[in-house]
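Visitor: Quick one, fold the following:
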Amino acid sequence: MALLLQLIFVPSTLISITESSDVFRLVGDSVQLDIQDPVPEFDGLSWVFNRSENVLKHYSEVKKTKQYPGYEGRVEFNEETYSLTLKNLQKTDSGLYEAKAVGAQNRVVAEYRVSVLDPVEAPVLTHQLSRDTCNITLTCRGHDLSISSSCYKETCEEEEVTSPGGVTLSLSVSGSTIICNHSNPVSWKTDVLEMRKLKRLCADEGEGSVSPSAGVSVCFLKTVLYSITLTLMLSAVITVHIRERLTKSS
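Guide: Sure thing, here's the model as predicted:
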């Protein structure tokens, strides 16, 4: 029987009409890889990792399935649909998976490129008010990516950057909310800033200056006005006092 099982999988030319499909999963998740093309009559069907490492083999004549070291206990095979399920995925499971039907006609009937990714980190959205009235700089940071944008009153520039690994950092506006979004194909996290906070900053800055170029604060003007008023009041009191003394003297 062992000799028969070995002969079934004698290497031969394989016909592949399948285009690989990209699949993304989080670390610890599971993935089911289904057959993509019609399966011809076969003596055996194998799932192979990176074209060299056997995951499992199924022998149709004896209805037997063999799992290989490294996959025992964490893969499932459906003997009716020939689909493969990988469980508790790790980043080392990223790569190319192929289903090969071997018999009178040898054919690749499924091909998947699996990417196992960590969840993204939570981004950080910060803001800084410039010296110009209502000009606010926003900075969105996520892992090793960073983008900046400028806002004037309620108008903000939207920005986005994507790394070669498919990680995206974006700064956008949705209604009255500014959103810093950090994402990859399987996860995303956000940090938000309400537009009313920027409006308050703009209002505070407007109260703090006469105009963008004047540079004279309302507090300073109030101090001057108070000083002038106090001086006039003191002068009036002194004048009345002097008049009373002059009246008494006369």
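Visitor: hey, let's count contacts and neighbours off CA atoms from now on
Guide: Will do.
Visitor: Quick check: next helix or strand after the longest strand seen in the chain?
Guide: Of all segments of type strand in the chain, defined using DSSP state E, the longest is strand 107-117. Going down the chain from strand 107-117, the next helix or strand is strand 124-129, by DSSP states H and E.
Visitor: List the contacts of Arg196.
Guide: Each residue near Arg196 by Cα atoms under 8 Å, 6 or more residues apart in numbering is listed here: Ser176.
Visitor: Okay, buried residues for the helix or strand where it lies please.
Guide: Applying DSSP H and E as the criterion places Arg196 in helix 195-207. Of all the residues in helix 195-207, those buried under the rule 16 or more other Cα atoms under 10 Å are 195, 198, 201-202, 205-206.
Visitor: How about stretch 123-141?
Guide: 123-125, 127, 129, 132-141.
Visitor: and the closest residue to Glu207 other than its chain neighbours, how many residues sit next to it?
Guide: Closest residue to Glu207 apart from its sequence neighbours, by Cα to Cα, 6 or more residues apart in numbering: Val218 at 6.6 Å. Number of residues near Val218 (other Cα atoms under 10 Å) recorded here: 14.
Visitor: Alongside the first, I'd like the structure of this one:
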Amino acid sequence: MKRCGLILWTCLLAVTVNSVWSEDPLSLGVRGGAVSFSVQMDLRGMDIEFLLWRFNSSYSVLRFSNESKNPLKTYPDYEGRVGLDPQTYTLTLHGLHLNDSGVYSARIIDHKGNDKDVAKHILHVHEAVPELLFSMSLLYFNSSEGFCNVSVVCEAGSSMVSATCDLENCVQVDTSLTLQHLQMGVSLGRDTHTHTHTIYCNASNLVSHRSQWGHMETVCMEEVDPILDPISGLLLVVLDTAAPLFLILLLLLLFCLIKRRRHTGYYDRFTTKAHLKRSFASIELLNIYEFEEFHWSPFPEEVLKGNPADADRKLPLLPQTTEPYSVDQL
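Guide: Predicted structure coming up:
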């Protein structure tokens, strides 16, 4: 019994809450846009000393007074963003932020101090649908068979949808939706009069809608502009004529660079080799001249007096020659 009573009480409470919330009008706002809230009863002929608009029953937005030189007073968080129609008491809120979502209510106070609620609105602020980036690319085309297959990608900020389309329909391949309440889709439209096929990309949320489109014929059968055709032909002729000449010049440049590199390397090696041969030749000639000077000296004992054993050593005589030693003989 207790469980049944609890369930019945919960259902009754849910119905009551839904009925209360259903009586309050829901307003949708786009970030950066504006929204207006009107009073929900006729205030003509009523004793009104003050009218106060509030946000979430805790923050004052604007106060209107019938007996003041400055009838409107805007509170700091809403300065420069709100306005009031003094005839209908309609509140207008500009430059909406996402945190402006909430409940806006109005209350009047008469000269006797009595107050009465005269308006209550629920506001939901959402981001607008971003600009769409729409692209089509050819996958396959066969004119004889009358078949064309196109890849389509549509992006809205960080959200995207991709599809493949032929001349009959479009099939979505991938969908990634990162924005709240965003819906995206790709569809194909056919015009029976012009026999054209148009691909549409639609994106919408609770507060805005965007669309992009493109003709399949522009991708499947691209035609060259007749005005640009002679220019492109002339450009192709120039390129065909200049290509062999450019190739010849490039080969000549590479040949010169390689030849110069080889010549420089050979010259360096030759110079180094000749220098070493001359150095070794001078050393050998110096040793030979010293040997001949010792052999033909009139006093060889003076040269060998440091070591008496060397005085008895007979040195072989070398025949004298007038021909100089060549470097190649060394």
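Visitor: And the helices in the first structure, which stretches?
Guide: Assigned helices in the first structure, in chain order: 2-8, 195-207, 218-249 (criterion: DSSP state H).
Visitor: what sits against the aligned partner of Cys154 of the second structure in the first structure?
Guide: Aligned against the first structure by TM-score structural alignment, Cys154 of the second structure finds its counterpart in Cys140. By Cα under 8 Å, 6+ apart, the contact list for Cys140 of the first structure reads 123-126, 146-148, 169-171, 180.
Visitor: For Cys140 of the first structure, give its distance to Glu160 of the first structure.
Guide: Relative to Glu160 of the first structure, Cys140 of the first structure is positioned 10 Å away (Cα to Cα, to the nearest Å).
Visitor: okay, and the common contacts of those two?
Guide: With Cα under 8 Å, 6+ apart, Cys140 of the first structure and Glu160 have common neighbours 147, 169-171.
Visitor: Just the buried subset of those, please.
Guide: 147, 169-171.
Visitor: now the buried residues of helix 195-207 of the first structure as JSON lines including distance to Asn54 of the first structure?
Guide: JSON lines is the format used below for the buried residues of helix 195-207 of the first structure (distance: Cα to Cα, whole Å):
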{"residue": "Met195", "distance to Asn54 of the first structure": "55"}
{"residue": "Leu198", "distance to Asn54 of the first structure": "58"}
{"residue": "Leu201", "distance to Asn54 of the first structure": "62"}
{"residue": "Cys202", "distance to Asn54 of the first structure": "64"}
{"residue": "Glu205", "distance to Asn54 of the first structure": "67"}
{"residue": "Gly206", "distance to Asn54 of the first structure": "69"}
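Visitor: what lines up against Glu53 of the first structure once you look at the second structure?
Guide: Checking TM-score structural alignment: Glu53 of the first structure goes with Tyr59.
Visitor: and its match, how many neighbours does it have?
Guide: Neighbour tally, Tyr59 of the second structure, other Cα under 10 Å: 12.
Visitor: just curious, which of the shared contacts of Cys140 and Glu160 of the first structure is nearest to Val114 of the first structure?
Guide: Nearest to Val114 of the first structure out of these is Leu169 (Cα to Cα; 22.7 Å).
Visitor: Looking for the alignment partner of that closest one in the second structure.
Guide: So Leu169 of the first structure corresponds to Met184, using TM-score structural alignment.
Visitor: How about that match, nearest residue that isn't a chain neighbour?
Guide: Ala203 (4.4 Å).
Visitor: check contacts around that neighbour.
Guide: Taking Cα under 8 Å, 6+ apart as the test, what Ala203 of the second structure contacts is 129, 156, 182-185, 209-211.
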